[in-house]
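>>> What follows is a predicted protein model with its sequence.
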Amino acid sequence: SVRMTSSEITPKGILANQVAVVTGSTDGIGFAIARRLAQDGAHVVVSSRKQQNVDWAVATLQGEGLSVTGTVCHVAKAEDRERLVAKALEHGGGIDILVCNAGVNPLVGSTLGASEQVWDKILSVNVKAPALLLRQLLPHMENRWRGAVILVSSTAAYTPRVDLGAYNVSKTALLGLTRTLALELAPKDIRVNCLVPGVIETNFSKVLHKNETFWNNYKENYQLQRIGRPEDCAGLVSFLCSPDASYITGENIAVAGLSSRL
């Protein structure tokens, strides 16, 4: 499968003939990204830790006429990552796009209050897993001429919250991982960029967006006067994976209404 330049896009969509793997994609931001990539022509492999969630996401998107398959994948488990790679290779024999959205935060509390087990879980899923999955996928991306990788961080990497201690650290690490991988993979014509969501209305962030005090403070500082939606992130990811973004790599881009990054 050969990627097209932006001048060669067919009516099938800007991502036609591409294969995309999206982790943590049966709900929230990941699900919205999977839907948008499929709407734009890609075959998308969705995944998450629970079979019933995968079944629901696949059935929903296939019901919309989209090219989607799925498999269970706990990204911190090597055997699950191997199964995800195998599922992606069933469609076209190669992989063009990887979106690493899976993430965890098992503790609301301070950095120094996190146990070793909490640290291990957060760093294993949020930081190590994207690098290890990409390593497994890389041989199947190199033969596709060009590739795109999107890591999903958080504005907690720019402005940490004291109650998200270790999670803040993991999301900051993803900014560095993005820059490092972008340099390493540039000679292979594989681009690596980072989506940095602000407060998006998902189950993962409901501890924030359901908090009336937080919402009142939020409105004072953010002129858009609303919480973000998962779909607000999806279009940017599709663009970053498309030929129109072929000269963009190593960037972290906030979708947050307003961010503190200059």
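Sure, I can see it.

>>> from here on, contacts and neighbour counts on C-alpha atoms
Noted.

>>> Make sure residue 71 is indeed in a strand.
Yes - using DSSP: H, G, I helix; E, B strand; the rest coil, the assignment for residue 71 is a strand.

>>> got a list of what it touches?
Contacts for residue 71 (CA atoms under 8 Å, 6 or more residues apart in numbering) come out as 45, 46, 47, 48, 51, 54, 83, 84, 87.

>>> filter those to the buried ones?
Buried members of the contacts of residue 71, counted by 16 or more other CA atoms under 10 Å: 45, 46, 47, 48, 54, 84, 87.

>>> Strands - which of the residues you listed land there?
Among those, the members found in strands (DSSP state E) are 45, 46, 47, 48.

>>> I'd like the residues you listed laid out as TSV, including distance to residue 175.
Formatted as TSV, those follow (distance: CA to CA, whole Å):
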residue	distance to residue 175
45	25
46	24
47	23
48	23
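
>>> Can you show me the helices along this protein?
Applying DSSP state H to the chain gives helices spanning 28-39, 51-63, 78-89, 116-123, 129-142, 165-185, 206-209, 212-221, 230-241.

>>> Just tell me which of those helices ends up closest to residue 110.
Among the helices of the chain, helix 165-185 comes nearest to residue 110, with 4.7 Å by CA to CA.

>>> Can you check what angle separates that closest one from helix 116-123?
40 degrees (axes from the mean of the first three to the mean of the last three CA atoms, to 10 degrees).

>>> contact partners of helix 165-185?
Counting by CA under 8 Å, 6+ apart, 104-105, 108-112, 114, 119, 122-123, 126-127, 151-154, 156-158, 160-161, 190-194, 249-252 sit against helix 165-185.

>>> For that helix, list every residue counted as buried.
165-175, 177-179, 181-183, 185.

>>> And stretch 9-24, by the same measure?
14, 15, 16, 17, 18, 19, 20, 21, 22, 23, 24.

>>> re earlier: the contacts of residue 71 into CSV, with extra columns for distance to residue 131?
CSV is the format used below for the contacts of residue 71 (distance: CA to CA, whole Å):
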residue, distance to residue 131
45, 18
46, 18
47, 17
48, 17
51, 24
54, 23
83, 16
84, 15
87, 19
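
>>> ok, second structure coming up, stack it against the first:
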Amino acid sequence: MTSSLFDLSGKVALVTGASRGIGEAIARLLAAHGAHVIVSSRKAADCEKVAAAIRVDGGQAEVRACHIGEMDQVQGIFADIEAAHGRLDILVNNAAANPYFGPIVDTDLGAFQKTVDVNIRGYFFMCALGAKLMAKNGGGSIVNVASINGVVPGDLQGIYSITKAAVIAMSAAFAKECAPSGVRVNALLPGLTDTKFASALVKNEAILKQAMQHVPMRRVARPAEMAGAVLYLVSAAASYTTGSSLVVDGGYLTV
């Protein structure tokens, strides 16, 4: 039986970047605990596979495509959610961009701009519009998926690491200002996780071997192991938790 602390029945949850990996795992778990989940990413067809699986398992899910790097789409998804549901209780900002892997000094303007547009501007306005909609109904919970790279920059991942540091600071800033309206804002800092997004690291044997030397648990995380942390942050169990950065990294930052 699901503990009442983790019961999300009646809650409307939006999860971005939910067509695969960590986002998919989060969407599935929130739905399993009773939330009506809006599965979102750039491509609706990819999201529909996840939503269909949720419905087969007895959950509630719908699809809304949104590229968070495009402001008109960001504004549109919140307008659509308010029109359809009249509320938003949970927002998980998981969609991210990492188009460049290489020396920071060789980062070109295109890669820089894309990473900033999605990981900083996109997250910022998703938080701003999400918090406003939540406040209309007494509050809600926002989780921004950052990264341990926001604390210790990843090798050859300069601009990505910089944007994830910004997400950590952003989460604290929103938490401080939105608390009076009942909106909690926290950050999740995953370690290396077995996803397509991280495949350049996970599938490279030499890089992976080197990385595991710095992870006390000596393994890569599964996406589902990030979903449990998000469930806590959006649930009643975390009712007094805001402005926090929850690290789920197998011990990497302790080394």
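Perfect, I can see it now. In this text the structure is predicted, and so the values were computed from the model without any measurement.

>>> for the buried ones among the contacts of residue 71 of structure 1, which one is nearest residue 217 of structure 1?
Closest to residue 217 of structure 1, out of all of those and judged by CA to CA, is residue 48, at 33.2 Å.

>>> now for residue 177 of structure 1: what does it line up with in structure 2?
Here residue 177 of structure 1 is matched to residue 170 in structure 2, going by TM-score structural alignment.

>>> coming back round to it: let's see which of the buried residues of stretch 9-24 of structure 1 end up in strands.
Reading strands off those with DSSP E, I get 19, 20, 21, 22.

>>> Is it correct that the first one is in contact with residue 91?
Yes - with contact defined as CA atoms under 8 Å, residue 19 of structure 1 and residue 91 form a contacting pair (7.3 Å).

>>> Mutual contacts of those two, please.
residue 43.

>>> sorry, back to before: so which of the ones in strands among the buried ones among the contacts of residue 71 of structure 1 is the closest to residue 210 of structure 1?
Of those, the one sitting nearest to residue 210 of structure 1 (CA to CA) turns out to be residue 48, at 24.4 Å.

>>> Contact partners for the alignment partner in structure 2 of the closest one?
Residue 48 of structure 1 maps onto residue 41 in structure 2, with residues paired by TM-score structural alignment. Counting by CA under 8 Å, 6+ apart, residue 41 of structure 2 makes contact with 16, 17, 18, 19, 47, 64, 65, 66, 67, 95.

>>> any chance of these in TSV, plus distance to residue 255 of structure 2?
TSV is the format used below for the contacts of residue 41 of structure 2 (distance: CA to CA, whole Å):
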residue	distance to residue 255 of structure 2
16	31
17	30
18	31
19	33
47	37
64	41
65	40
66	38
67	36
95	28
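
>>> For those residues, work out which two are farthest apart.
Among these, 64 and 95 lie farthest apart (CA to CA), at 13.5 Å.

>>> measure residue 28 of structure 2 to residue 160 of structure 2 for me?
Distance from residue 28 of structure 2 to residue 160 of structure 2, counting by CA to CA, to the nearest Å: 27 Å.

>>> nope, residue 199 of structure 2 is what I meant
15 Å.

>>> most centrally placed residue in structure 1?
residue 101 (3.1 Å; CA atoms, centre = their mean).

>>> aligned partner of it in structure 2?
Match for residue 101 of structure 1 (TM-score structural alignment): residue 94.

>>> repeat for residue 26 of structure 1
Using TM-score structural alignment, residue 26 of structure 1 pairs with residue 19 in structure 2.

>>> With residue 187 of structure 1 instead?
With the correspondence set by TM-score structural alignment, residue 187 of structure 1 lines up against residue 180 in structure 2.

>>> what's near enough to touch that match?
Residue 180 of structure 2 touches nothing, counting by CA under 8 Å, 6+ apart.

>>> please redo it, this time with the cut-off set to 10 Å
By CA atoms under 10 Å, 6 or more residues apart in numbering, residue 180 of structure 2 lies in contact with 135, 138, 139.

>>> Give me the buried subset of these.
Here, 16+ other CA under 10 Å leaves 135, 139 buried among the contacts of residue 180 of structure 2.

>>> returning to that earlier point: make CSV from the buried ones among the contacts of residue 71 of structure 1 and add distance to residue 211 of structure 1 to it.
As requested, those are exported to CSV (distance: CA to CA, whole Å):
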residue, distance to residue 211 of structure 1
45, 34
46, 31
47, 30
48, 27
54, 29
84, 36
87, 40
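
>>> Number of residues surrounding the nearest residue to residue 47 of structure 2 once chain neighbours are set aside?
Distances taken as CA to CA, 6 or more residues apart in numbering put residue 19 closest to residue 47 of structure 2, at 4.6 Å, once the chain neighbours are dropped. Here the number of neighbours of residue 19 of structure 2 (other CA atoms under 10 Å) works out to 26.

>>> Please list all residues in contact with residue 19 of structure 2.
25, 27, 39-51, 63, 95.

>>> Map residue 221 of structure 2 across to structure 1 for me.
With TM-score structural alignment as the criterion, residue 221 of structure 2 lines up with residue 228 in structure 1.

>>> Please disregard the earlier target; I meant residue 233 of structure 2.
Match for residue 233 of structure 2 (TM-score structural alignment): residue 240.

>>> quick one, what contacts the alignment partner in structure 2 of residue 85 of structure 1?
In structure 2, residue 85 of structure 1 lines up with residue 78, judged by TM-score structural alignment. Counting by CA under 10 Å, 6+ apart, residue 78 of structure 2 touches 14, 84, 87, 88, 126, 129, 130, 132, 133.

>>> ok, the residues you listed in structure 1, which still hold?
By both residues aligned by TM-score structural alignment, their matches' CA atoms under 10 Å, the contacts of residue 78 of structure 2 still in contact after alignment to structure 1 are 14, 87, 88, 126, 129, 130, 133.

>>> any idea how far the first one is from residue 93 of structure 2?
Using CA to CA, residue 14 of structure 2 is found at 8 Å from residue 93 of structure 2.

>>> Between those two, which contacts overlap?
With CA under 10 Å, 6+ apart as the test, residue 14 of structure 2 and residue 93 both reach residue 142.

>>> can you list the contacts of residue 180 of structure 2 in CSV and add distance to residue 55 of structure 2?
CSV is the format used below for those (distance: CA to CA, whole Å):
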residue, distance to residue 55 of structure 2
135, 29
138, 28
139, 27
